[in-house]
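Participant: This is the structure alone, sequence omitted:
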């Protein structure tokens, strides 16, 4: 679960960078649910993995959380959230 969440977070980060380009901000509407699924996978990985082996799950959870926050802020700045 940790590796899946980490890879999901990396893909979400790449997608976030693309969605920061002007006129591509609509990608945040798809990015936020995508990253939320990755965060859920990471949380499950943290819960069900031994504490010495859950570093990848924590990293994936953190990456997906950052992407969610940046996506919401970007939508708020661009007027996508009313």
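Facilitator: Looks like it arrived, so ask away. If you're wondering where the values come from, they're calculated on a predicted model, not measured in any experiment. Residues are numbered from 1 along each chain as shown.

Participant: switch to C-alpha atoms for all contacts and neighbour counts from now on
Facilitator: Will do.

Participant: what distance separates stretch 63-73 from the centre of its chain?
Facilitator: 6 Å (CA atoms, centre = their mean, to the nearest Å).

Participant: Could you do stretch 6-15 as well?
Facilitator: 7 Å.

Participant: let's bring in a second one:
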């Protein structure tokens, strides 16, 4: 159950992170980061690690985008 919940939170975060790759929308990653962390924590509680790994990939995408944009853009 926790794994499914982690996937759902990851998909919601992905919906926020994808448009945030557009220039001047990088601030949306700051909204997605807390959701991704919550998904990671819930995925860690789960017996399966698929949801956690999915959230880690989304976290990597958001972190790279924030790094390239200087944290805001």
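Facilitator: Nice, thanks for sending it over. Treat the numbers as computed from the prediction; the structure is a model and nothing was measured.

Participant: Count residues in the vicinity of residue 36 of structure 1, would you?
Facilitator: The number of residues packed near residue 36 of structure 1 is 18, by other CA atoms under 10 Å.

Participant: and it, what does it touch?
Facilitator: Going by CA atoms under 8 Å, 6 or more residues apart in numbering, residue 36 of structure 1 touches 64, 65, 68.

Participant: Among those, which one has the most neighbours?
Facilitator: Counting neighbours by other CA under 10 Å, the top entry in the contacts of residue 36 of structure 1 is residue 64, with 31 neighbours.

Participant: aligned partner of it in structure 2?
Facilitator: For residue 64 of structure 1, the aligned position in structure 2 is residue 55, judged by TM-score structural alignment.

Participant: Perfect, I'm done here.
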